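>>> what's the 3D shape of this:
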Amino acid sequence: MTGRPHIAIDAMGGDEGVRIMMAGVAQARRRHDGLRFSLFGDEARIRAALENHPNLKAASTIIHCDGIVDGSDKPSAALRKANSTSMGLAIRAVKSGEAGAAVSAGNTGALMAMAKVALRTMPGIDRPALAALLPTLGANDVVMLDLGANTECDSRNLVQFAVMGAAYARALMDLDRPRVRLLNIGTEELKGTDEIRDAAAILRAATTLKMQFDGFTEGDKIGSGETDVIVSDGFSGNVALKTAEGTARFVTDLLRRAFTSSVRSKIGFLISKPAMHLLKHHLDPNVHNGAVFLGLNGVVVKSHGSADATGVANAVHVAARLLEADITRRITDDMANVSAGVQAESLTQ
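I've put the predicted structure just below:
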């Protein structure tokens, strides 16, 4: 993308309100000094919050709108009022070309529905997928998709997710050939559903792709750092994500109880405090905040509703990096390589 990235912000999304959203966007502005913003929402509340962030104020335009997408709104209800809500208007700014990306901490289902209707899917992509970075024991985080946008997927969808996930990993983690695997119930070639095995065959044949396809992985290896991109249907991906998040909370709560159970334990906590802070940082969802709907004609990033200012800043950072990397063009080029690779393979058989 040329020029300075312009990002539309749904200022009314999120559990913590406008103040936290503006604090996070201001933090991101300090990290990416060239960013410009369109801020959608209640003008009076946004202006009040911007008084504490003159650097952001100078780089932003406020677009007042009265409508808000509530957390309990069904996607169909949110769609009907898209043209009057901060979320809907932020997405419309991407459609019109005013902004290159939109960031919202609002209702996930509503955001997905609005983005898909307004932006449509890219050529060669049947369905958008929700992708996010998860922590690992390796040098890099792992990109995982789909995390809930599509509960049922065929082999074609899984191949498209792999292509989009690899492009995402190259953009955000500066990897030349990301290691890609399909989530499965085993690593043997005969394991899994027909859809998973067929997708693996297609990816093995598409040798011109900028990825290293390594076959299958199991759920217990998601955080191992052995792969850069893990691909699954949205049902399995969402279950795996929620299980990982629950396990992280379980571990931290268990350690908290253990370290407060006795005087000796409290002394042990003081000794191990630096390591505990490192663990807390590694598992903090704010550090990895910013899931993206890949496969649309425009970048839409979903922030956790409960994200703090640092979490919001990281979501904006994701949007900025994807714009700078021209993620839409990368995915389009890679999808063309998939088709070329499969056609070449069929001619040799």
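
>>> only C-alpha atoms from now on, for both contacts and neighbour counts.
Fine.

>>> got a list of contacts for the one helix or strand Ser76 maps to?
In this assignment (DSSP states H and E), Ser76 forms part of helix 75-80. With contacts defined as C-alpha atoms under 8 Å, 6 or more residues apart in numbering, helix 75-80 is touched by Val69, Gly88, Gly109, Ala110, Leu111, Ala113, Met114.

>>> how about stretch 180-195?
In contact with stretch 180-195 (C-alpha under 8 Å, 6+ apart) are residues 153-155, 162, 166, 196-197, 200, 211-219, 227-232.

>>> one more time with 6 Å
Contacts to stretch 180-195, defined as C-alpha atoms under 6 Å, 6 or more residues apart in numbering, come from residues 154-155, 212-218, 229-232.

>>> among those residues, who's most crowded?
The most neighbours of any of the contacts of stretch 180-195, using other C-alpha atoms under 10 Å, belong to Val229, which has 32 neighbours.

>>> hang on, Gly234 packs against Asp154?
No: Gly234 lies out of contact with Asp154 (C-alpha atoms under 6 Å); the separation is 11.3 Å.

>>> buried sites along stretch 222-231?
In terms of neighbour count (16 or more other C-alpha atoms under 10 Å), stretch 222-231 has its buried residues at Ile222, Gly223, Gly225, Glu226, Thr227, Asp228, Val229, Ile230, Val231.

>>> from the residues you listed, which land in strands?
Val229, Ile230, Val231 (DSSP state E).

>>> could I get the full set of strands for the stretch 101-250 of the chain?
All strands of the stretch 101-250 of the chain, identified by DSSP state E, counting those that start in this stretch, fall at 101-104, 129-134, 142-145, 179-183, 212-217, 229-231.

>>> what packs against the second one?
Think strand 129-134. strand 142-145, strand 291-294 (3 or more C-alpha pairs under 6 Å, 6 or more residues apart in numbering; DSSP states H and E).

>>> and those, which is most packed in?
Counting by mean count of other C-alpha atoms under 10 Å, strand 142-145 has the highest mean neighbour count of those, with a mean of 30.

>>> contact partners for the spatially most central residue of the chain?
By C-alpha atoms, centre = their mean, the chain has its centre lying nearest to Ala291, at 1.7 Å. By C-alpha under 6 Å, 6+ apart, the contact set of Ala291 is Ala131, Ala132, Val301, Lys302.

>>> compare with the first, here's sequence two:
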Amino acid sequence: MSNNKPVIAVTLGDPGGIGPELIAKLFAENEVFADTHTVLIGDRWLWEEGQRVVGVKIDLPEVNSFAEVREHDTPVFLEMDTVDRANTGYALANEHGGASVLAVLARCIEAHKAGEVDGICFGPLNKYAMKLGGLGHEDELHWFVEKLGVTTFFSEFNTLGTLWTSRISSHVPLKEAHEYVTEERIISAATLLHDTLKKAGFDEPRVAVAGFNPHAGEGGTCGREEIDVIAPAVEKCQAQGYPIVGPFPADTVFLKARDGELDAVVTMFHDQGQIAIKMLGFDRGVTILGGLPLPVGSPAHGTAFDIAGENKANLTPTRNAFNLVKAMCAH
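Okay, the predicted model is just below:
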């Protein structure tokens, strides 16, 4: 037993989605938990339901608190009682499931504050259910930021492993996206992405910044954000010692990334990067909540209500998410 290994908390995700069955598949692969102290936290009945769907039976030693997790070199189970089976069901997004997700994640956050958790990997969530259950924010990242007291820049990252994206605005109406195109936000997003890549094991991250307008503004004839805001922000990044380049037209920068010329792209709004990265590798994508004091990751896909309970869910993104959180803990 080694107490130098990170403690990683794993959650089952929304009760109505594919999270429980994905986590059951994950815990059936013993080798993924090497060099960690891993704790699965959630409702017992939901964990048992995930195993039933997958057709496995996994006996995890039980602990009564996060403080006990470091005593075990194999995965353990920490039970919570957050939702009754009668109040949820497959493909059902409601306040009960959303409140359950928030209660489990809040327990993990408190454990981190107590020095008992080093990273979190959570099963797929449903934002609508979480909002019904008391989220109080546009997404889970902003909720984590409030709970953890983060005051510096934060951003959601999406990654295929060899390719990462960041964005300066996230879950906001597209008509408001231009309001977020500021030098400060671009510099913060680009430098945070570069620093996070270093933590994920990239020795010399290659980060590019996308333009905001079609064809990166076409020399100002199709918008001036690239000239007035984005290019100056890139120059200031370079002046700080960050080898960040751009702006590049958003419709071609991902061709460079696809061909291995870039490790990451900073995009100007949600779908600019999300469409590209999901087309390139939806079946292996991971979401990382960047700017938090600990690694927090999840598969990039959603709760997939249409196949929940059918044992059709692809484990690869969940496995990748856990492995990335583990790697970031190590750095």
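
>>> now the TM-score, please.
Scored against TM-score structural alignment, normalised by the length of structure 2, the superposed chains reach a TM-score of 0.68; 268 aligned residues with a C-alpha RMSD of 3.5 Å.

>>> re the thing from before, turn the helices and strands packed on strand 129-134 of structure 1 into CSV, including distance to Leu56 of structure 1.
Putting those into CSV (distance: least, C-alpha to C-alpha, whole Å) gives the following:
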stretch, distance to Leu56 of structure 1
strand 142-145, 30
strand 291-294, 23
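
>>> picking up where we left off before, between the contacts of Ala291 of structure 1, which is closest to Leu255 of structure 1?
Minimum distance to Leu255 of structure 1 across those is 26.7 Å, recorded for Ala132 (C-alpha to C-alpha).

>>> give me the nearest residue to that closest one, chain neighbours excluded.
Excluding the flanking residues, the one nearest Ala132 of structure 1 by C-alpha to C-alpha, 6 or more residues apart in numbering is Ala291, at 4.4 Å.

>>> still on that earlier bit, among the strands of the stretch 101-250 of structure 1, which is nearest Val287 of structure 1?
Nearest of those (C-alpha to C-alpha): strand 129-134, 9.6 Å.

>>> where along structure 1 do the helices fall?
Along structure 1, the stretches classed as helices by DSSP state H are 18-31, 43-50, 54-57, 75-80, 86-96, 108-119, 155-173, 194-205, 234-259, 263-271, 273-283, 309-324, 327-348.

>>> make JSON lines out of those helices and add distance to His6 of structure 1.
Formatted as JSON lines, the entries for those read as follows, by distance: least, C-alpha to C-alpha, whole Å:
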{"stretch": "helix 18-31", "distance to His6 of structure 1": "11"}
{"stretch": "helix 43-50", "distance to His6 of structure 1": "18"}
{"stretch": "helix 54-57", "distance to His6 of structure 1": "13"}
{"stretch": "helix 75-80", "distance to His6 of structure 1": "24"}
{"stretch": "helix 86-96", "distance to His6 of structure 1": "9"}
{"stretch": "helix 108-119", "distance to His6 of structure 1": "17"}
{"stretch": "helix 155-173", "distance to His6 of structure 1": "18"}
{"stretch": "helix 194-205", "distance to His6 of structure 1": "35"}
{"stretch": "helix 234-259", "distance to His6 of structure 1": "30"}
{"stretch": "helix 263-271", "distance to His6 of structure 1": "45"}
{"stretch": "helix 273-283", "distance to His6 of structure 1": "30"}
{"stretch": "helix 309-324", "distance to His6 of structure 1": "8"}
{"stretch": "helix 327-348", "distance to His6 of structure 1": "15"}
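
>>> nearest to Leu296 of structure 1, of these?
helix 108-119 (6.1 Å).

>>> distance from that closest one to the middle of the chain?
Helix 108-119 of structure 1 sits 14 Å away from the centroid of its parent chain (C-alpha atoms, centre = their mean, to the nearest Å).

>>> ok, stretch 142-159 of structure 2 next?
Offset of stretch 142-159 of structure 2 from its chain centre (C-alpha atoms, centre = their mean): 11 Å.

>>> run through who's touching it.
By C-alpha under 6 Å, 6+ apart, stretch 142-159 of structure 2 touches Trp164, Thr165, Ser166, Gly285, Val286, Thr287, Ile288, Leu289, Gly290, Gly291.

>>> 7 Å - rerun?
135, 137, 164-167, 188-189, 285-292, 300 (C-alpha atoms under 7 Å, 6 or more residues apart in numbering).

>>> what of stretch 268-282 of structure 2?
160, 165, 167-171, 177, 181, 210, 212, 254, 267.

>>> so which of those comes closest to Glu31 of structure 2?
Glu31 of structure 2 lies nearest to Leu160 out of these, by C-alpha to C-alpha, at 21.2 Å.

>>> alignment lookup: Ala190 of structure 2 to structure 1.
Taking TM-score structural alignment, Ala190 of structure 2 has Ala162 as its aligned residue in structure 1.

>>> for Asp194 of structure 1, see how far away that match is.
17 Å (C-alpha to C-alpha, to the nearest Å).

>>> many thanks, we can stop here.
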